[in-house]
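In: Sequence and predicted structure below; questions after.
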Amino acid sequence: MQYVSTRGHQPLGTFTDVLLSGLAPDGGLAMPERISTFSAAELERLRELPYVELAYEVMHPFISDIPEDDLRELLRRTYRAEVFGSEDITPLTALGDSGLYLLELSNGPSLAFKDMAMQFLGHAFEYVLEREDRRVNILGATSGDTGSAAEYAMLGKERVNVFMLSPQGRMSRFQQAQMYSLDEPNIFNIAVAGVFDDCQDLVKAVNADAEFKARYDIGAVNSINWGRVLAQAVYYFKGYFALNLPAGAEADFCVPSGNFGNVFAGYLAREMGLPVGRLIVASNENSVLHEFFSGGVYHVWPAERVAVTSSPSMDIGKASNFERFLYLMADADAGQVGTWWEEVAAGRPVDLRESAHWAAVQASGFAAGRSSHADRLATIRRVDTDFGRLIDPHTADGVLVGESFKRPGVPMVCLETALPAKFAETVREAVGREPARPARFAGIEERPRHFTELPNDAEALKAFIAEKLGEWAQ
């Protein structure tokens, strides 16, 4: 399987090439030259597979340059009960007889769904770098959960350094503590004066400097990394099969989303043949995606418009993975995508309302809803009272929106994105008690913090990286 750029159909190589490279040289994202599909009979064969075997079946058609035995071993190392808490890896829990289900994705090391893909990336990076006798410096941006998931996945990886940007003062105390309490020689936490989108733009600016990127071996683990999208597609298959539906019966999925990576993985699963009926995007007050799916116009929000909310991991005004979706809506017309993103770069909206592409969007199975702080509190309280289940504010966004789109007789699977312990302040406001947390995180907010403050400036960031890695460039 070969990969191309969403913007120029530029050949990008194989899976391991795009795994380490981040953005394409033309600024686009990696996409496979084709999407492999499963027949109805093949889906039935997958139904009873354990998670590791299911992951292999879903992922290997897109990974032609890792031998079968090696890929199976990487997946065995990744998806273990001792890492994710159970043999199921992603348990499915019914919320009473409501027809709503929680797909539990947050039982990994950092207590967020990002672990599902990031743990695989950690092992895959190590494998490829050892094979090629290389080192890589990961440059990433986080709105809260990607950072800790990436850092936990890369701890102790001798050939990997992590430079993680986060918006100063815009994560929960727990999220900050998870990252900043790490005092490891290969982890560099950077607090940026700005919002998440500023952090994301800095990552793109550094990647756009081809000489600097090559000199310092810059790679990426953000949701733009195709390896993450591919690994996340697996749990849609697992969640669907856990419903034990008749062959071909549909299930809907509701996904809290700001960067569009998690829900795009669901669309990939749908394109591969999984009977996903509708994919519902749940937004908070930062409703860029809701605006698009409701009205056909994608307009990036400026930093000053992005609100600070109680579901902070979705405080995003620019959905990085949305480009992949529009690429498919344009029938892989990379030239069209390049034109759209020229409009985005100029601060203008992408308006599809009068185009054939809007018809493709409307036929894609997507819908969207949004919620507020008051909605989150009420939903956390109600789910706790009615079902004895405590959920975090992002998952509450998903449950609220999922309920509003529930179709009679069709299961609605709501993706749990984090454990409530990560957002204790909001959960406490909703239910009046502290959420439980694993013992290893006791008192984490009081531990010493290790991070560097930087301005929202690409040159300052490059100077920081060069200073820390200067000896590598000799």
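Out: That came in fine, so what should we check first? Numbering: from 1, shown residues only.
In: switch to C-alpha atoms for all contacts and neighbour counts from now on
Out: Fine.
In: any idea how far the closest residue to Asp183 other than its chain neighbours is from Ala141?
Out: Of all residues not flanking Asp183 in the chain, His450 sits nearest, at 6.3 Å (CA to CA, 6 or more residues apart in numbering). Distance, His450 to Ala141, by CA to CA, to the nearest Å: 17 Å.
In: same check, this time on Asp315
Out: Using CA to CA, we find Asp315 at a distance of 13 Å from Ala141.
In: Mind listing the shared neighbours of these two?
Out: Contact criterion CA atoms under 8 Å, 6 or more residues apart in numbering; residues shared by Asp315 and Ala141: Phe196.
In: His450 and Ala141: who's more crowded?
Out: Ala141 (28 against 16; other CA atoms under 10 Å).
In: right, and that one touches Leu165 too?
Out: Yes - counting by CA atoms under 8 Å, Leu165 is a contact partner of Ala141 at 4.6 Å.
In: list residues touching both of these two?
Out: Residues touching both Ala141 and Leu165 by CA under 8 Å, 6+ apart: Gly147, Cys199.
In: can you give me the strands for the stretch 301-450 of the chain?
Out: Using DSSP state E, counting those that start in this stretch, the strands assigned to the stretch 301-450 of the chain run over residues 350-351, 366-370, 412-416.
In: Same list, these, but as TSV with mean neighbour count and distance to Val399 please.
Out: TSV is the format used below for the strands of the stretch 301-450 of the chain (neighbours: other CA atoms under 10 Å; distance: least, CA to CA, whole Å):
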stretch	mean neighbour count	distance to Val399
strand 350-351	18	29
strand 366-370	21	11
strand 412-416	29	6
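In: Make a markdown table out of those strands and add distance to Glu285.
Out: Formatted as a markdown table, those follow (distance: least, CA to CA, whole Å):
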| stretch | distance to Glu285 |
| --- | --- |
| strand 350-351 | 21 |
| strand 366-370 | 7 |
| strand 412-416 | 19 |
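In: Tell me which of those sits nearest to His60.
Out: His60 lies closest to strand 412-416 among the strands of the stretch 301-450 of the chain, at 24.2 Å (CA to CA).
In: and here's the other structure:
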Amino acid sequence: MRYLSTRGHTPGTQDGPPPSFSEILLAGLAPDGGLYLPQSYPQVSASDLEQWRGLSYAELAYAVLSRFIDDIPPADLKPLVARTYTAQIYGNGRADTQASDITPLRWLERPDAANREGGLAILELSNGPTLAFKDMAMQLLGNLFEYVLAKRGEEINILGATSGDTGSSAEYAMRGKQGVRVFMLSPHERMSAFQRAQMYSLHDANIHNIAVRGMFDDAQDIVKAVSNDHAFKARYKIGAVNSINWARVAAQVVYYFKGYFAATSGPGGGASNRLVAFAVPSGNFGNICAGHIARMMGLPIGRLVLATNENDVLHEFFRTGVYRPRATAETHTTSSPSMDISKASNFERFVFDLVGRDPAVIRELWAAVDAGGSFDLSRTPFFDKLPDFGFVSGTSTHADRLATIRHTFETYGLMIDTHTADGLKVGSQLRTPEMPMVVLETALPAKFEETIIEALGRRPERPASLRGIEELPQKVEVIDVSVDAVKQIIERSIA
């Protein structure tokens, strides 16, 4: 398995062979500013699906990831994956959840035996150390980085940006890892108090928190600018853990397979090739991009339901064909803050497939985006191809979130977080009777206590290990929006 850039930089004879998985794991962003993807997606057959159906999460993760990783020997990769996905690591969530399931499916409305009603379910993805779905990929990344760096005798300085959950997931996965330092940018005072505390209360020597006086998009732009300074990147060995890193997306593909098997087993589940719909709260497009890739591999996904909050850039594209990233001043601060994003980094990967994997088209489209503009595919043949990829979309507001949280708690006895509420609201609207609707959980409600109290008049429960986390001493450096300031912090910390 070899990889290429969405913008066309694929090393040829003069530069050496196309990069391997381990090479792009450490590189993050491609040299031309594009994102890495496999040269072709590995295909899974109906026979593969039947063989994989009964596997544990760790076994399934190995089966899927080994299709993307061929430069780590199976004798090393298999135990690495096995020690990543354990009940001990994913046992920090709800007391009523079987940790051994890793990602249990919770039916809200079961499909009926005659398949007249597809059913509605939530796939629990938030039982990891930081109570967010990002743990599903980030714990693997921590182990992959440590393994590859040890083999190469190298170190890496990870530079990332977070809108809320990536930061803590990355830091908990990388803390104490040999050869790894983390520099994590976050929008100053624009995350929940719990999210800030999870990150800033870490005092490990290899963890550096930087709060940027701006929005997530400003922080993300800084990460890309530093990564595109090739001399600085090479000198300070800069890598990435944001979903611009292909390994993050590849790891997230696994739980679509696991969710599919859970939704199509048992009474009312239907045949092995039955279509399933997934509703995904979407800000940076990484989570739903993994679903797109699972579908391209052959997983029978009938619909990918993209749910946005008030920052509806992606919904606008799927409705109109216009991709118009917003400026910081136009980006709303909402009660689902991890989706307060107006420049979706992973969207480039999907558009690359949409335009027939033509890097010249991507370079033209993103030249406009990178210059602060937009693009319009509505009058092109590409827009006509959108239905072939199974995407539909919708939006959710603060009032919708409150109503969905109340309804879910009163009807099903389940407390959900604000982002999952966005997914459930839009997924419920776009349900169809012929296929189950699986909503991907984003985080546990404890991370967004203020809004849960507003919706339900009560505090969400927390794992004992995270009670009172806001009272712990915090360590963070606050800066203006400045690429140079971040470079100086990196230089100072490494000197």
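Out: Sure thing, it's come through. Here the structure is a predicted model, which means the values were calculated and not measured.
In: mind checking which of the strands of the stretch 301-450 of the first structure is nearest Gly335 of the first structure?
Out: Going by CA to CA, the one of the strands of the stretch 301-450 of the first structure nearest Gly335 of the first structure is strand 350-351, 14.4 Å.
In: Distance check, the aligned partner of Ile391 of the first structure in the second structure against Ser374 of the second structure.
Out: Counting by TM-score structural alignment, Ile391 of the first structure corresponds to Ile416 in the second structure. Ile416 of the second structure sits 35 Å away from Ser374 of the second structure, going by CA to CA.
In: how many neighbours does Ala220 of the first structure have?
Out: The local packing of Ala220 of the first structure (other CA under 10 Å) involves 24 other residues.
In: Report the contact partners of the counterpart of it in the second structure.
Out: Counting by TM-score structural alignment, Ala220 of the first structure corresponds to Ala240 in the second structure. Contacts here follow CA under 8 Å, 6+ apart; on that basis Ala240 of the second structure touches Leu26, Ala27, Gly28, Leu29, Ile158, Leu159, Gly160.
In: what about the aligned residue in the first structure for the fifth one, is that helix, strand or coil?
Out: Aligned against the first structure by TM-score structural alignment, Ile158 of the second structure finds its counterpart in Ile138. When the structure is reduced to helix, strand and coil (DSSP: H, G, I helix; E, B strand; the rest coil), Ile138 of the first structure reads as strand.
In: Leu60 of the second structure is in contact with Tyr256, isn't it?
Out: No - here Leu60 of the second structure does not reach Tyr256: they are 10.8 Å apart, not a contact under CA under 8 Å.
In: Between these two, point out the one with more neighbours.
Out: Legend: neighbour count by other CA under 10 Å for Leu60 of the second structure and Tyr256, higher for Tyr256 (24 against 20).
In: for the counterpart of that one in the first structure, helix, strand, or coil?
Out: Matched by TM-score structural alignment, Tyr256 of the second structure corresponds to Tyr236 in the first structure. Of the three states, Tyr236 of the first structure takes helix under three-state DSSP.
In: In the stretch 351-495 of the second structure, what residue spans correspond to helices?
Out: For the stretch 351-495 of the second structure, the helices defined by DSSP state H, counting those that start in this stretch occupy 359-370, 381-385, 398-412, 418-429, 449-456, 483-494.
In: Just name whatever secondary elements the last one is in contact with.
Out: Meaning helix 483-494 of the second structure. Contact here means 3 or more CA pairs under 8 Å, 6 or more residues apart in numbering; DSSP states H and E; on that basis helix 483-494 of the second structure packs against helix 216-228.
In: Show me the contact partners of the helix it packs on.
Out: Contacts for helix 216-228 of the second structure (CA under 8 Å, 6+ apart): 29, 31-33, 159-163, 185-187, 212, 232-233, 238-239, 328, 340-343, 481-483, 486-487.
In: Any buried residues in it, and which?
Out: Under the neighbour-count criterion of 16 or more other CA atoms under 10 Å, helix 216-228 of the second structure has Phe216, Asp217, Asp218, Ala219, Gln220, Asp221, Ile222, Val223, Lys224, Val226, Ser227, Asn228 buried.
In: Then stretch 287-304 of the second structure?
Out: Residues of stretch 287-304 of the second structure classed as buried: 287-297, 299-304 (neighbour count, 16+ other CA under 10 Å).
In: do the same with stretch 26-36 of the second structure
Out: So for stretch 26-36 of the second structure, counting by 16+ other CA under 10 Å, buried means Leu26, Ala27, Gly28, Leu29, Ala30, Pro31, Gly33, Gly34, Leu35, Tyr36.
In: ok, these vs Ala132 of the second structure, which is closest?
Out: The shortest approach to Ala132 of the second structure among the buried residues of stretch 26-36 of the second structure belongs to Gly28, at 22.1 Å (CA to CA).
In: Quick one: map Glu189 of the second structure onto the first structure.
Out: So Glu189 of the second structure corresponds to Gly169, using TM-score structural alignment.
In: Its match belongs to a helix, doesn't it?
Out: No - Gly169 of the first structure is assigned coil when assessed by three-state DSSP, not a helix.
In: For it, grab the count of nearby residues.
Out: Neighbours of Gly169 of the first structure using other CA under 10 Å come to 14.
In: Good, we can wrap up now.
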